[in-house]
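Enquirer: next come a sequence and a model predicted from it.
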Amino acid sequence: MSFIRPVHGTAGNSEPMSSGLRLLLASGAGLSVASIYYSQPMLGVMGSSIGASDTAVGLVPTLTQLGYALGILLLTPLGDRFDRRRIILIKAALLSVALLLGGIAPDIGLLQVVSFAVGLTATLAQDIVPAAATLAPERERGKVVGTVMTGLLLGILLSRVISGVVAEHFGWRAMYMVAAASVALIGVAAWRGLPTFRPTNTLSYGALLGSLASLWNRHGALRRAALAQGLISVGFSAFWSTLAVMLHGAPFHLGSAAAGAFGLAGAAGALGAPVAGRIADRFGPEVVTRLGAGLTALSFATMLASPWLEPSHRLWLIAAGAIGFDLGAQMTLVAHQTLVFGIDPAARSRLNAVLFVCMFIGMSIGAASGSLVLARWGWVAVTLLATTSALAAFLVRLVPGARAPQSRPAQASSAL
C-alpha cells in the first residue's frame, strides 16, 4: 500500500501528494480527534457501570475538553521546534495507552485522570494538519488541507454515532478498546509512511510559547482569520450543544438517536471540504472565506422560519440547514488554514495553535450561550444567535485586510 512507504516531502515539493498519504493523514486526524467525543453518548451507562454519580461522570467529557484546549496551547507549538514525525508517533502511542486505560478503569477517579490525558494527546490531530500543509506542493495545499480537515470533521461528527452504537451492543469499555486499537494502527502507519521533518527554529520552550503573542501582534491576517473562525464556531457550537434538548421537547419528543442522525447530515456537508480547497487553490482562499461565512449565515437564517412549519417539515428544514452550515463552516476553516499556513512556513504549528485556540474559545462561548438562550427564549433565539455570529464573521472577511507578509524561504520547513 502506498501510504506505508516512507516519503521525504519538502515544503517546496512539486510532486503531487499520493492518495495513500492523504488517506493516512485524514484518517489520523479523524480518529485522533474522535477520541475526545466517544464518551459523550456513553455517560449514562458508564455511571451505572462503575457506580459513579451524574456529577462525577459528567466531569469525564469536561476534563477531556480541558485537556484538549491545554494541549493545543502548550503542546502544539512544539511542532515548530522538533521533528513533527516524532511528535506524531509519541502522541499516537500515548493516546492509545490512555484509551486502553480508560477501557479497564475500575473507578471514576482513574477514568477522570485518563480522560484528561486523552484530551492532551488527542492534539495529535493538530500536528497532522501542519504536517500535511508542509508535505503538500503549494499549488494543491488547499486541496490537501481540505481533505485532511474533512477527516477531522468527520471524526467529530461521526464519533458520537459510532460510540453510541458500540456501547449499546458491546458495552462502553469495548468502545475504548476499539479506539485504542484504531489509534495504534494509525501510529504504525505513520511510523512507516511519514518522513522526518526538519525543525524550523531553536527557541526554548518558554520563548516558543511567548512567540504566540508575537505572531498575533505581527500578523493581521492571523487575527482576522482567528476572529472570523471563532465567530462561526459560536453558532456552530450553539446549534449542536442544544439540538438534542430541543428535539427531546415538544413537539418532537425524540431521543438521542435522532440527534445522532442529524450528525450524519452534518457529516454530508463536511464532505465538500476538498472542493473548497480546490477553489482556494484556484481563486485564492480569501474568496472561499467569504463564500463559507455567507453560506453559514444563510443556512442558519433559513431555520428562523421553522416555527411556521409543520413539525415534519421543520425537521427537514433543520437537516438541510445542518448540511449547509457544516459545509460553510468547513469551507471557511480550510480557507483560513490555507491563509494562515502561508503567513510563515517556519511557524505553521504555532499559527495553527493560535487559530484553533480562538476557534475553541468560540465553541465554548457558543455552548454556554446557546444553553442559556434556549432556556430563556427558545430555539428561534438560538438560531438567531447563530445567524448573527455567522454574519459577523462574514463582515470580518469583507473588511479589506493588509497584504499578507511574504513567506520565508520554503526550505525552512522542509523535511530532511
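Expert: Sure, I can see it.
Enquirer: rest of the way, CA atoms for contacts and neighbours
Expert: Will do.
Enquirer: who's in contact with Ile323?
Expert: Ala265, Gly266, Ala267, Ala268, Gly269, Ala270 (CA atoms under 8 Å, 6 or more residues apart in numbering).
Enquirer: does Cys335 touch Gly277 like I think?
Expert: Heads up, residue 335 is Ala, not Cys. Yes. When contacts are counted by CA atoms under 8 Å, Ala335 is listed as touching Gly277 (6.9 Å).
Enquirer: need the residues touching each of these two.
Expert: Residues within reach of Ala335 and of Gly277 at once, by CA under 8 Å, 6+ apart, are Gly142.
Enquirer: could you measure from Val60 over to Ala257?
Expert: 21 Å (CA to CA, to the nearest Å).
Enquirer: the more surrounded of the two?
Expert: Between Val60 and Ala257, counting by other CA atoms under 10 Å, Val60 is the more crowded of the two (22 against 15).
Enquirer: contact partners for that one?
Expert: Contacts of Val60 were listed using CA under 8 Å, 6+ apart, and they are Ser39, Leu111, Gln112, Ser115, Phe116.
Enquirer: pasting the second one now:
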Amino acid sequence: MPAEVPRRVIVLLAIACGVAVGNIYFPQAVSPLIAAGLRVSPDDAALVVTAVQLGYAAGIFLLVPLGDRFPHRPLIATLLGAAGLCLLAAGSAPGLPPLVGASVLVGLTTVVAPIVVPMAAGLVGEDRRGAVTGTLLAGSIGGMLLSRALGGAAGEWLGWRAPYLTAAAVAMVIATVLAFTLPATTPPSRQRYPALLAETLRLLRDEPELRRSSFYQATIFAAFTAVWTAVALLLTGPVYGLGGQAVGALAFVNAATMIATPIAGRQIDRRGPDPVNLVCMLGVLGSAAVLAFGGLGGAAGLTALVVGTLLLDVAMQSGMVANQVRIFALRPEVRSRLNTAYMTCAFLGGSAGSWLGTRAHTVFGWPGVCVLVAALSVLALTRHLFRARALAAVPAVGTPAG
C-alpha cells in the first residue's frame, strides 16, 4: 500500500464513519419520545438502545471480517445501503417489538466504521497511523454528536419516526457516493467465511495485547453507554422535566471531543498507547465524581452534566484510539479480524452498560449510575496497573544482587 493517500479520501472515510455511527447513537436521544409515541414505559423504550448495540456487536463479529476477504468499496457501500433499508423499516414500525427487531438489524448492518478504520490503517504509513485513526474517530464522534442533537430535535418537532426516516435517506445517499469514490483495495485474505470467524476467536486466544485492549474498551464503553442511556431518563424525568431536545443539546456541547481525539492520536504516535490509556481511565473515574452533581437539578446540575459528559466522552474516545493503534500494530495482515474481536468485545460491553445503566437508574436513581461508572473505570484501571507492576518487576528477574 502507498504510504500517502489524498487527504480528501481520509475526509470522505471520516464522513462515512460519522454517518454509520450516528445510526447507533440517535436512539439514545429519542427513546423517551418512543415511550410516549408507542405508549410504553421509558424503561421498555430504552430496550431500543440496547437492541441496536447488540445488533452492532453481532454485525462486527459476523460481517467486519469480510473486510479481509472482499474489496472494501462494494462491501462498504452495500452494508450502508442495507442499513438505510433497515432504518426505513424501524421508522415504519407499528409497535415496540417490531421496532426492537428492526433496531437489531440496523445495528447489524451499520458496521461501516470498523471496516473503514483498518482499511485506512493500511493506506498510510506507520508514522501517520495514530493521527489518521484519530481523524476517523473524530468523524465518528461528529456523527454521534450530530445524530443525537438532530435526532432529539427532529423527534421533538416531527415525532420519533422522523429521525429514523431521515437517517435512512442519508445512509442511502452516502452509500451511493461511496460506491463511486472510494479507492480500490485488494483483500489480503482468500480464506472462506467460517475460517475468518474462527480466526477472530483464535486471535483473542493468542494475542494478550488484543485481550487487554478489548477489556479496557469493554469496561470504559460500558460506563459511557450507561451514562448516555440514563441521562435521557434523568433529563426528561421529574428532576429536570425537559424534552428530547435537551438530550441532543447536551450531546452537541461535547463537540470538543472531535478536537481531542486527533490530539490524542498524535500523543500516541509520540509516547505510545499505554500512557494515554492511563490518563483516559483516570478521566472516566473523575467524570463519575463530576456527574454525581448532575442529580441536583437546576443550573448547577446541568453544568455538572455538561462537564462530566465532556470528560467522559474525551476519555472514552481517546482511549479507543490508543487501543486501536496497539492492536493494529500486532499483525497487519489481519487488521479487520483484529478490529472485529476488539469492537465485538467493546459493544458487548456497551450493550451491558446500557442495560445496567437503565437498571441502576430505576433502582438507585442517578447516584446509582455514577457509582456504576466509577466501578467500571476502577476495573479497567486495576487491570492496567497490575500489568504495569508486572512489567516493572521483569527487569529484576535474574539481576545479580549487590
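Expert: That came through fine. Please read all numbers here as calculations on a predicted model, not as lab measurements.
Enquirer: superposed, what's their TM-score?
Expert: Once superposed, chain against chain, the TM-score is 0.85 (TM-score structural alignment, normalised by the length of the second structure); 386 aligned residues with a CA RMSD of 2.8 Å.
Enquirer: scan the contacts of Ile323 of the first structure and report the most crowded one.
Expert: In the contacts of Ile323 of the first structure, the most neighbours by other CA under 10 Å go to Ala270, 28 neighbours.
Enquirer: tell me the secondary structure at Tyr37 of the first structure.
Expert: Under the three-state scheme (DSSP: H, G, I helix; E, B strand; the rest coil), Tyr37 of the first structure adopts coil.
Enquirer: what sits against it?
Expert: Contacts of Tyr37 of the first structure by CA under 8 Å, 6+ apart are Pro61, Ile156, Ser159, Arg160.
Enquirer: relative to the first structure, what is the average displacement of stretch 77-90 of the second structure?
Expert: Compared with the first structure after the fit, stretch 77-90 of the second structure shows a mean deviation of 2.9 Å (mean CA distance after the TM-score superposition for the first structure).
Enquirer: I meant to write stretch 215-230 of the second structure there.
Expert: Stretch 215-230 of the second structure sits 1.3 Å off on average (mean CA distance after the TM-score superposition for the first structure).
Enquirer: which element is the counterpart of Gln245 of the second structure in the first structure on?
Expert: Aligned against the first structure by TM-score structural alignment, Gln245 of the second structure finds its counterpart in Ala257. Using DSSP states H and E, Ala257 of the first structure sits in helix 256-270.
Enquirer: now the element after that helix, going C-ward?
Expert: helix 273-283.
Enquirer: packing partners for that following helix?
Expert: Under the contact definition 3 or more CA pairs under 8 Å, 6 or more residues apart in numbering; DSSP states H and E, helix 273-283 of the first structure sits against helix 141-170, helix 285-302, helix 311-341.
Enquirer: need these in TSV (columns: distance to Ile232 of the first structure).
Expert: Shown next, in TSV, are those (distance: least, CA to CA, whole Å):
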stretch	distance to Ile232 of the first structure
helix 141-170	15
helix 285-302	7
helix 311-341	7
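Enquirer: of those, which is nearest Leu23 of the first structure?
Expert: helix 141-170 (8.0 Å; CA to CA).
Enquirer: who does that closest one touch, helix- and strand-wise?
Expert: Using 3+ CA pairs under 8 Å, 6+ apart as the contact test, the elements touching helix 141-170 of the first structure are helix 19-34, helix 124-135, helix 172-193, helix 256-270, helix 273-283, helix 311-341.
Enquirer: and it, how far out from the chain's middle?
Expert: 10 Å (CA atoms, centre = their mean, to the nearest Å).
Enquirer: that helix vs the second structure, average offset?
Expert: Helix 141-170 of the first structure sits 2.0 Å off on average (mean CA distance after the TM-score superposition for the first structure).
Enquirer: list the buried residues in that helix.
Expert: Buried residues in helix 141-170 of the first structure, defined by neighbour count with 16 or more other CA atoms under 10 Å: 141-167.
Enquirer: angle of that helix against helix 256-270?
Expert: Per axes from the mean of the first three to the mean of the last three CA atoms, to 10 degrees, the angle that helix 141-170 of the first structure makes with helix 256-270 is 160 degrees.
Enquirer: relative to helix 19-34, how tilted is helix 141-170 of the first structure?
Expert: Using the same axes, to 10 degrees: helix 141-170 of the first structure against helix 19-34 is 50 degrees.
Enquirer: closest to Val380 of the first structure out of the helices and strands packed on helix 273-283 of the first structure?
Expert: helix 285-302 (10.0 Å).
Enquirer: which parts of that closest one are buried?
Expert: Buried, per 16+ other CA under 10 Å, within helix 285-302 of the first structure: 285-286, 288-301.
Enquirer: out of the residues you listed, which one sits closest to Gly230 of the first structure?
Expert: Ala293 (11.5 Å).
Enquirer: relative to Thr225 of the second structure, how far out is the aligned partner of Thr64 of the first structure in the second structure?
Expert: Matched to the second structure by TM-score structural alignment, Thr64 of the first structure sits across from Val52. Per CA to CA, Val52 of the second structure is found 12 Å from Thr225 of the second structure.
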